[in-house]
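Colleague: this one's sequence-less:
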């Protein structure tokens, strides 16, 4: 069995806050690749590469508000299922309302952000296994789940850790 590193995208224009969030992610007991974006445009470019497991999002960015970006993510076919945590210096009631509309997993003050929250929100990692040998009893029958249109590469099925290629 091989556990591949998940990818966490940190969207924040402050290098200090990027490092603070990266330290929390690095405390997890599993491999996580950390990607950074200082603007929403940079975040869109990283997301276009695919396979992001979690987004840590500041609300105040040079090119827009994180809460508005969360609404954009919720409407995007490939990005809507990615858990988002808004990590903000000053969470406002208006930001909370937009976050709720977008299905944001959590809104948290930067001073309260920690590895425990990331651990709860980061989906279980995919574990690649060799397929069962002929004649051996598999735990479940594989029902291949299709990747979204235009998306190539491995897709998950309901059998834990079992992967397919299109």
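Modeller: Received, thanks. Not measured: the values here are computed from a predicted model. Residues are numbered from 1 along each chain as shown.
Colleague: C-alpha only now, for contacts and for neighbours.
Modeller: Will do.
Colleague: quick check, residue 11 in contact with residue 44.
Modeller: No: taking C-alpha atoms under 8 Å as the definition, residue 11 is not a contact partner of residue 44, at 10.1 Å.
Colleague: what about those two, which has more around it?
Modeller: Neighbour comparison, residue 11 and residue 44: the larger count goes to residue 11, with 26 against 14 (by other C-alpha atoms under 10 Å).
Colleague: check contacts around that one.
Modeller: Counting by C-alpha atoms under 8 Å, 6 or more residues apart in numbering, residue 11 makes contact with 18, 36-40, 43, 55-58.
Colleague: second structure for comparison follows:
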């Protein structure tokens, strides 16, 4: 079973993502354990404590930009989970900055539930 870390400071967004994933037709997505963090500091604690397979990483967090965490993970010698940047900043330079920072994929907010599931499934299904 996979573990997804949802790094999102908005409670409503966390609730919606968890609801969408729990109803997915894809068993890998539906059965994944979803843990969350509301800040970069909380995300770092989760990553240190748990095996994380995929991170849904909001860019605008109370204690900084999510790309900081993506860079830290890319520069670390530890195995890196898949990182999907999730942001309302959808300009081409934002996408390029996310990929340059080490994100593996990019999901524009607002997104359709099917796009969220497809993005996660693409990275978690072998």
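Modeller: Arrived safely. The shown structure was predicted, so the numbers you read here are calculated from the model rather than taken from an experiment.
Colleague: picking up where we left off before, make JSON lines out of the contacts of residue 11 of structure 1 and add distance to residue 105 of structure 1.
Modeller: Shown next, in JSON lines, are those (distance: C-alpha to C-alpha, whole Å):
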{"residue": "18", "distance to residue 105 of structure 1": "19"}
{"residue": "36", "distance to residue 105 of structure 1": "20"}
{"residue": "37", "distance to residue 105 of structure 1": "20"}
{"residue": "38", "distance to residue 105 of structure 1": "21"}
{"residue": "39", "distance to residue 105 of structure 1": "21"}
{"residue": "40", "distance to residue 105 of structure 1": "19"}
{"residue": "43", "distance to residue 105 of structure 1": "18"}
{"residue": "55", "distance to residue 105 of structure 1": "10"}
{"residue": "56", "distance to residue 105 of structure 1": "10"}
{"residue": "57", "distance to residue 105 of structure 1": "11"}
{"residue": "58", "distance to residue 105 of structure 1": "14"}
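Colleague: among those residues, which two are most distant?
Modeller: In these, the most distant members under the criterion C-alpha to C-alpha are 18 and 40, with 14.3 Å between them.
Colleague: ok, now how distant is the residue most central in space within structure 1 from residue 101 of structure 1?
Modeller: Most central residue of structure 1, judged by C-alpha distance to the mean C-alpha position with C-alpha atoms, centre = their mean, is residue 54 at 1.7 Å. With the distance defined as C-alpha to C-alpha, to the nearest Å, residue 54 of structure 1 ends up 18 Å from residue 101 of structure 1.
Colleague: matching residues in structure 1 for the helix or strand encompassing residue 56 of structure 2?
Modeller: When secondary structure is defined using DSSP states H and E, the element that contains residue 56 of structure 2 is strand 54-58. Following TM-score structural alignment, the partner segment of strand 54-58 of structure 2 in structure 1 covers residues 54-58.
Colleague: does the counterpart of residue 10 of structure 1 in structure 2 sit in a helix, a strand or a coil?
Modeller: Alignment note: residue 10 of structure 1 maps to residue 6 in structure 2; criterion TM-score structural alignment. Classification of residue 6 of structure 2 by DSSP: H, G, I helix; E, B strand; the rest coil places it in strand.
Colleague: neighbours of residue 6 of structure 2, how many?
Modeller: Taking other C-alpha under 10 Å as the neighbour definition, residue 6 of structure 2 ends up with a count of 23.
Colleague: cool, residue 92 of structure 2 as well?
Modeller: 8.
Colleague: the one 4 residues further on too?
Modeller: Using other C-alpha under 10 Å, residue 96 of structure 2 has 12 neighbouring residues.
Colleague: great, nothing more from me.
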